[in-house]
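> Only the shape, not the letters, is given here:
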């Protein structure tokens, strides 16, 4: 079972983890991304193009499901203006085996950071704004899965 949601609403980590656990298996892996308090950052605004983003997330999830024996995948990504400490993204994977759950969760996050079209704008305490560029380390991590 694959669940993908993109929107402004926050998510309930416990409820989403229980939903994946209810699909069977004995190994659940998760990642929660939050807005970092880098320096004087006040907000992070995330934008997306729904059709493109949904397609990319579904392809990432389908690849994970074909590469690992998974019972369930949840990908929830928030958009809109978020403050420091707020949740941005949740990935939960469930499998019979720890290694499959952990590796697939890592794969999904690495690909999500580089393949899914999200645009991020930071606003600082002084009012300055900057669009966030892709990080070389994220690109490299994503490429490592392609080998």
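Great, that's in hand. All of these numbers come straight from a predicted model, not from anything done at the bench.
> C-alpha from now on. contacts and neighbour counts both.
Will do.
> how about the helices in this structure?
13-21, 50-67, 98-114, 136-144 (DSSP state H).
> got the contact list for stretch 108-124?
Residues from elsewhere that reach stretch 108-124 (C-alpha atoms under 8 Å, 6 or more residues apart in numbering): 31, 40-49, 52-53, 56-57, 60-61, 64, 91, 129-132, 134, 138-139, 141-142.
> Restricted to buried residues, select those residues in PyMOL.
Provided next is the PyMOL selection string for whichever of the contacts of stretch 108-124 are buried by 16 or more other C-alpha atoms under 10 Å:
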select buried, resi 31+41+42+43+44+45+46+47+48+53+56+57+60+61+64+91+141+142
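> At the geometric centre of the protein, which residue do we find?
The residue lying closest to the centre of the chain (C-alpha atoms, centre = their mean) is residue 89, at 4.4 Å.
> That one: what's it in contact with?
By C-alpha under 8 Å, 6+ apart, residue 89 lies in contact with 31, 32, 33, 34, 75, 76, 77, 78.
> try 10 Å
5-6, 10-11, 31-35, 75-79, 109, 112 (C-alpha atoms under 10 Å, 6 or more residues apart in numbering).
> also this one, for the comparison:
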């Protein structure tokens, strides 16, 4: 299991290949990469992501360990960036490996739902013109987490 909270960009293909190569005995590997999107079509200049080092890694490790146990995963990977990111940049990646695809898919969804609603990151959208707004929790994200 690997958890990485980093400022630097990552290459999803290389990360996925390395993860799959180390997932001995797995019959399924699922990867998901999240991208900073401009929901207001041209208004987002950047997203600034903050976190508390140590606390964030501990929280992500705990939820990844929960996923590994709950779905009998062979391995799990969580990468999440912080700092200033432009629209189109990769913000996070989750990878899971299991003997069967259902476990790998469900565990990946669980991790993504957790990252979206509970992981200790604070996100601020920097809009054109200099306005800045903290990103609030969305009901849909909370509803997605309730299914677990």
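Noted; the coordinates are in hand. These figures come from a predicted structure and were not determined experimentally.
> one step back: mind checking which of the contacts of residue 89 of the first structure are in strands?
Counting by DSSP state E, the part of these found in strands is 5, 6, 31, 32, 33, 34, 75, 76, 77, 78.
> mind checking what residue 53 of the first structure lines up with in the second structure?
Matched by TM-score structural alignment, residue 53 of the first structure corresponds to residue 56 in the second structure.
> Against residue 5 of the second structure, how distant is the residue nearest to its match when sequence neighbours are not counted?
Ranked by C-alpha to C-alpha, 6 or more residues apart in numbering and with sequence neighbours excluded, the top spatial neighbour of residue 56 of the second structure is residue 120, at 5.7 Å. Distance, residue 120 of the second structure to residue 5 of the second structure, by C-alpha to C-alpha, to the nearest Å: 11 Å.
> joint contacts of the two?
With C-alpha under 10 Å, 6+ apart, residue 120 of the second structure and residue 5 have common neighbours 51, 53, 56, 57, 60.
> Any idea how many residues pack against the aligned partner of residue 143 of the first structure in the second structure?
Applying TM-score structural alignment, one finds that residue 143 of the first structure aligns to residue 146 in the second structure. When neighbours are defined as other C-alpha atoms under 10 Å, residue 146 of the second structure has 9 of them.
> residue contacts, residue 146 of the second structure?
So residue 146 of the second structure contacts 113, 140 (C-alpha under 10 Å, 6+ apart).
> What is the nearest of the shared contacts of residue 120 and residue 5 of the second structure to residue 128 of the second structure?
residue 51 (23.9 Å; C-alpha to C-alpha).
> can you count the residues close to the residue lying closest to the closest one once chain neighbours are set aside?
Nearest non-adjacent residue to residue 51 of the second structure, counting by C-alpha to C-alpha, 6+ apart: residue 121, 4.9 Å away. Burial measure for residue 121 of the second structure: 16 neighbouring residues, criterion other C-alpha under 10 Å.
> hang on, the earlier thing: from the ones in strands among the contacts of residue 89 of the first structure, list just the buried residues.
5, 6, 31, 75, 76, 77, 78.
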